[in-house]
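J.: okay, sequence plus prediction incoming.
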Amino acid sequence: MGIHVIKMPDLGEGIAECEVVAWRVQPGDTIKEDQVVADVMTDKATVEIPSPVHGTVMALGGKVGESLAVGAELIRLEVEGSGNLKGEAAKPAAASAAATAAPAADEAADLPHGFVPEPQRVAAGAASVAAPAARVPQAAPAGRSPAPARSGSGASPRAAFRDANEKPLAAPAVRKRAWDMGIELQYVAGSGPAGHITHADLDAYVAGRKQGHAPHAGAADRRYAELQGEEAVPLIGLRRKIAEKMQLSKRQIPHFTYVEEVDVTELEALRGQLNARYGAERGKLTLLPLLMRAVVLAIRRFPEVNARFDDQAGIVTRYQPVHLGIATQTDAGLMVPVIRNAEARDPWSSAREIVRLAEAARTGKAARDELSGSTITITSLGPLGGIVSTPVINHPEVAIVGVNRILERPVVKNGGLVPRKLMNLSSSFDHRVIDGMVAAEFIQTVRGYLESPATLFVE
């Protein structure tokens, strides 16, 4: 038997590392050739990694949420034959466990007082290829909870245990203080008579926890969080990418938001007529494809908003084609699929492409090039759009057009009150390269097309 190592592949476009967002297999699983073993993320695209061979999973190359460099070991397999790891053969599980247990025992002698090392992980007969994990307290035998050895007692960190049903001895004031501090007395050694826990013991425990020596400090903190109704949720995968992208945008770009009210009464009437006449053969139109058309036409007059700004080089690149990003909410988080060459599409073609890309994004099947390369973005929360918003620019673009919900309100027109359908456009611009007047004139041009919708179809 041999070892075959699957490495993090080079996915192109200068990608140096990828984040592991899901493992599809676990140590001990038998897998087949072409079976997907992991999902990794690059920017906002999730890529499935298949196995090139049959084999048995020996070890995984990291935890969910970790980033691995291109070429790093992703997964290790036991395979028939020699495998691709020259000079190594799969070792029996017992031998592997014995090889790792001895160093762990020797290492324990050098650990700080009261600290219990984590047992070395062995998976399906081989040591894990992951980077060394942070040490956590060793699990106690069933029915018993570890308690740190008392200061000066000379007891081994492994030797002191308090029965799970044994109630720690402490005065009411000490118990209240421990509760307020989020400390479980079960894990605190008592230095008082008959093992009573004192205030000094709490102070010693806290001091040890701050230095990383207190066993089960993490367990106590988690227990306290549970009692308080808290939950620590790590940001991984798409959620982390979104956080990084939003932070970059707000840190780098001085946002300027401009809000304008648009009367879409005539636009909605025209949309209804178009759907009644062409809906069966061309598909139904929503407001979004018509707004896309208005933005494309307005860009002809204001090409500076269809651009990307290279912060490092200090260069603004303006684009003739309009690659429109459409902010799309998915179960995993916000994604921005891109409708390329929107200037060459009619509203029905745009509507079909919106549906296709949104479905691909929501099901995780969007290709990388369908999620990158936009030159300007439209964002909308539909009926939840609110009255006003302050959209965050999709870095490195310089403009984003935000759509708020449509409300029917009374409007004074020709000396009388009439019901009209009104909607706000809340749009943000990079004030380094887009002046306020240019931004306002651009949105006013978009407004003009939407309030006189027949002009959308006049070249």
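T.: Perfect, I can see it now.

J.: C-alpha only now, for contacts and for neighbours.
T.: Noted.

J.: who does the strand ranked longest in the chain touch, helix- and strand-wise?
T.: In the chain, with assignment by DSSP state E, the single longest strand is strand 416-430. Identification of packing neighbours for strand 416-430 by 3 or more Cα pairs under 8 Å, 6 or more residues apart in numbering; DSSP states H and E yields strand 255-263, helix 265-282, strand 399-403, strand 407-413.

J.: one more time with 7 Å, if that's ok
T.: Using 3 or more Cα pairs under 7 Å, 6 or more residues apart in numbering; DSSP states H and E as the contact test, the elements touching strand 416-430 are strand 255-263, strand 399-403, strand 407-413.

J.: so which bits of that strand are buried?
T.: 420-430 (16 or more other Cα atoms under 10 Å).

J.: which residues in this protein form helices?
T.: 93-108, 172-181, 199-210, 217-227, 237-252, 265-282, 287-301, 347-362, 436-451 (DSSP state H).

J.: so which of those helices is nearest V64?
T.: helix 237-252 (8.4 Å; Cα to Cα).

J.: can you lay out the buried residues of strand 416-430 as JSON lines showing distance to R144?
T.: Below are the buried residues of strand 416-430 laid out as JSON lines (distance: Cα to Cα, whole Å):
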{"residue": "R420", "distance to R144": "71"}
{"residue": "K421", "distance to R144": "68"}
{"residue": "L422", "distance to R144": "67"}
{"residue": "M423", "distance to R144": "64"}
{"residue": "N424", "distance to R144": "63"}
{"residue": "L425", "distance to R144": "63"}
{"residue": "S426", "distance to R144": "60"}
{"residue": "S427", "distance to R144": "60"}
{"residue": "S428", "distance to R144": "59"}
{"residue": "F429", "distance to R144": "61"}
{"residue": "D430", "distance to R144": "60"}
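
J.: another structure for you, compare them:
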Amino acid sequence: MAYEFRLPDIGEGLHEAEVLTWFKNIGDPVKENENLVEVQTDKAVVEISSPVAGTIHSFGAEVGDVVKVGEILFTVLENTNTAAITENKTIIQQESTQETSFRHQAIQQDSRQTQINLLPKQRVIAAPSVRKLARDLGIDITEVTPTGKAGKVTEEDVRSFSAPANKEVAAAIMPVAPKVVSAVQPQQVTIDELAEEIREPIRGLRKRIYENMTLSESKAVHCSGMDEVVVTRLVDLRKQLQPHAEKVGVKLTYLPFFVKAAVKALKRHPIFNASVDDERMEICYKKHIHIGVATATEAGLIVPVIRHADQKTILEIAEEIQDLSIRARERKLRPHELTGSTFTISNTGGNGGWYATPIINYPEVAILGVHSIKRKPIVQDDQIVIGDVMGMSITFDHRIIDGAPSNAFMTDVHSFIENPELLILEGK
């Protein structure tokens, strides 16, 4: 019996997912709960397993295709007995052979005489990042000899495979341009001699970022304000607290203090802890405070969420940020950990610039930017001294928030950061 698996709603508000990798081929046996496909949702990479055991009959989409919720993702011929399994696989292979023969004949009739390998590819064990690297380099990962444990293809395997073909392209992690044969005098043309540009499909997480940024810019009216904050006392306080945090295995950065300062300001200015319902023309004030923390990964920018941040101490927030950041870079975050934020903070870090204008995480109404801390001359008690100064910015939806409320919000955040003792005085 054929079992049709339709794409479920595997995250909050999910409408579709992009197919990144198929772990099996048509005609392969699959076990119950065995991972079969990797997809990219709006927020995360998710591996989907087969609910039944049997033989793969068909795929509803190819790598790079987008499947909507409710559409068929794959079909499995369920196991009934050994004979049935063998028969099913034989039938599928026969169908595949007939289709391959037909396609091959059609290709042979093409005037270009293009040669294409139509044989099914073997199962390859490799991490998503390694598969992406292979795609970027234009490499068929099934041709790479694995050296990792249990026959796993590693990043080094892919790079070693690509090096003889084109070392410059491999080093730049760029897709390999196709070789072109002249119709008059057959010869190979190198990339430098032929290509004026190299194109790469916008897929996966980058596609989601592309779509979300476009949505935010097309919906919200962005307006940004900027400020300088003297953070000398914050720098000193963090140094005092670091040894205590290290004893419990927590890396104490500046970000937990910024989260706490934002939380306290959000309580005073609830309009910033809101979202917009454009269809109903309503402002949705949130009862809870869930802080999104923009995090850079190799695949792109994602926003893990610290839920109920107002109910946590600075140390608890630091511990959660540490955990979320590690798992974000390892692509191990669950969908619910990437959704539901009510306000977002963008931290450009010590290597970032002095100011930036971050894009609102729509449908939120504002985003706080905290930037690099530098030693600069400041005026203190009518004296010029050297202090620690940080650039800070706020981008808000000017349709909902005016300049005066924005200034008031920034003033409060500014005050809490300049006087960090106030952040720990009340604990949670």
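T.: Perfect, I can see it now. What you see is a predicted model, and the numbers here were worked out from it, not measured in a lab.

J.: still on that earlier bit, could you look over the helices of the first structure and pick the most buried one?
T.: Neighbour counts (mean count of other Cα atoms under 10 Å) averaged over each of the helices of the first structure peak at helix 287-301, with a mean of 21.

J.: pull up the aligned stretch in the second structure for it.
T.: Using TM-score structural alignment, the residues of the second structure aligned to helix 287-301 of the first structure are 254-268.

J.: just flag the most distant two among the buried residues of strand 416-430 of the first structure.
T.: The widest separation within the buried residues of strand 416-430 of the first structure (Cα to Cα) is 32.4 Å, between R420 and D430.

J.: wait, V20 of the first structure sits on V40?
T.: Yes. Judged on Cα atoms under 7 Å, V20 of the first structure makes contact with V40 at a distance of 4.5 Å.

J.: before we move on, the earlier item: out of the helices and strands packed on strand 416-430 of the first structure, which comes closest to L324 of the first structure?
T.: Proximity to L324 of the first structure (Cα to Cα) singles out strand 399-403 among these, at 9.9 Å.

J.: that closest one vs the second structure, mean deviation?
T.: Strand 399-403 of the first structure, aligned to the second structure and superposed, deviates on average by 0.6 Å (mean Cα distance after the TM-score superposition for the first structure).

J.: residue range for that strand in the second structure?
T.: Going by TM-score structural alignment, strand 399-403 of the first structure lines up with residues 366-370 of the second structure.

J.: got it, and stretch 358-372 of the first structure?
T.: Under TM-score structural alignment, the match for stretch 358-372 of the first structure in the second structure covers residues 325-339.

J.: and the contacts of the matching stretch?
T.: 11-12, 43-45, 295, 297, 303-305 (Cα atoms under 7 Å, 6 or more residues apart in numbering).

J.: of these, keep whichever come out buried.
T.: 11, 43-45, 295, 303-305.

J.: the residues you listed in strands, which ones?
T.: Short answer: those in strands (DSSP E) are 45, 295, 305.

J.: so the longest strand of the first structure corresponds to what in the second structure?
T.: Under TM-score structural alignment, the match for strand 416-430 of the first structure is residues 383-397.

J.: mean shift between the matching stretch and the first structure?
T.: Relative to the first structure, stretch 383-397 of the second structure is 1.0 Å off (mean Cα distance after the TM-score superposition for the first structure).

J.: how deep is V221 of the second structure tucked in, by neighbour count?
T.: 16 (other Cα atoms under 10 Å).

J.: next: A313 of the first structure.
T.: A313 of the first structure: 7 neighbours (other Cα under 10 Å).

J.: what does it align to in the second structure?
T.: Match for A313 of the first structure (TM-score structural alignment): R280.

J.: just L450 of the first structure next, same as before
T.: By TM-score structural alignment, L450 of the first structure lines up with I417.

J.: ok, now which ones touch that match?
T.: Counted by Cα under 7 Å, 6+ apart, I417 of the second structure has contacts 231, 234, 261.

J.: still contacting in the first structure, which of those residues?
T.: Using both residues aligned by TM-score structural alignment, their matches' Cα atoms under 7 Å as the contact test, the members of those still in contact in the first structure are 231, 234, 261.

J.: including distance to Q240 of the second structure, could those residues go into TSV?
T.: Shown next, in TSV, are those (distance: Cα to Cα, whole Å):
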residue	distance to Q240 of the second structure
V231	14
L234	10
A261	19
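
J.: ok, of those residues, which one's closest to T97 of the second structure?
T.: The closest of those, once distances to T97 of the second structure are taken by Cα to Cα, is A261, at 64.6 Å.

J.: what's the separation between the closest one and V305 of the second structure?
T.: To V305 of the second structure, A261 of the second structure is 16 Å away according to Cα to Cα, to the nearest Å.

J.: count of residues packed around V67 of the second structure?
T.: Counted with other Cα under 10 Å, V67 of the second structure comes out at 20.

J.: I figured it hits L20, correct?
T.: No. The criterion here is Cα under 7 Å, and V67 of the second structure misses it with L20 at 11.2 Å.

J.: still on that earlier bit, which one of the kept ones among the contacts of I417 of the second structure is nearest to A106 of the second structure?
T.: A261 (66.5 Å).

J.: follow-up on the earlier one: and which of the kept ones among the contacts of I417 of the second structure is nearest to A2 of the second structure?
T.: A261 (56.0 Å).

J.: so what's the closest one up against?
T.: Contacts of A261 of the second structure by Cα under 7 Å, 6+ apart are 413, 416-417, 423.

J.: a markdown table for the residues you listed, including distance to E87 of the second structure?
T.: Formatted as a markdown table, those follow (distance: Cα to Cα, whole Å):
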| residue | distance to E87 of the second structure |
| --- | --- |
| V413 | 69 |
| F416 | 71 |
| I417 | 70 |
| L423 | 69 |
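
J.: ok, and those residues in the first structure?
T.: Under both residues aligned by TM-score structural alignment, their matches' Cα under 7 Å, what those keep in the first structure comes to 413, 416-417, 423.
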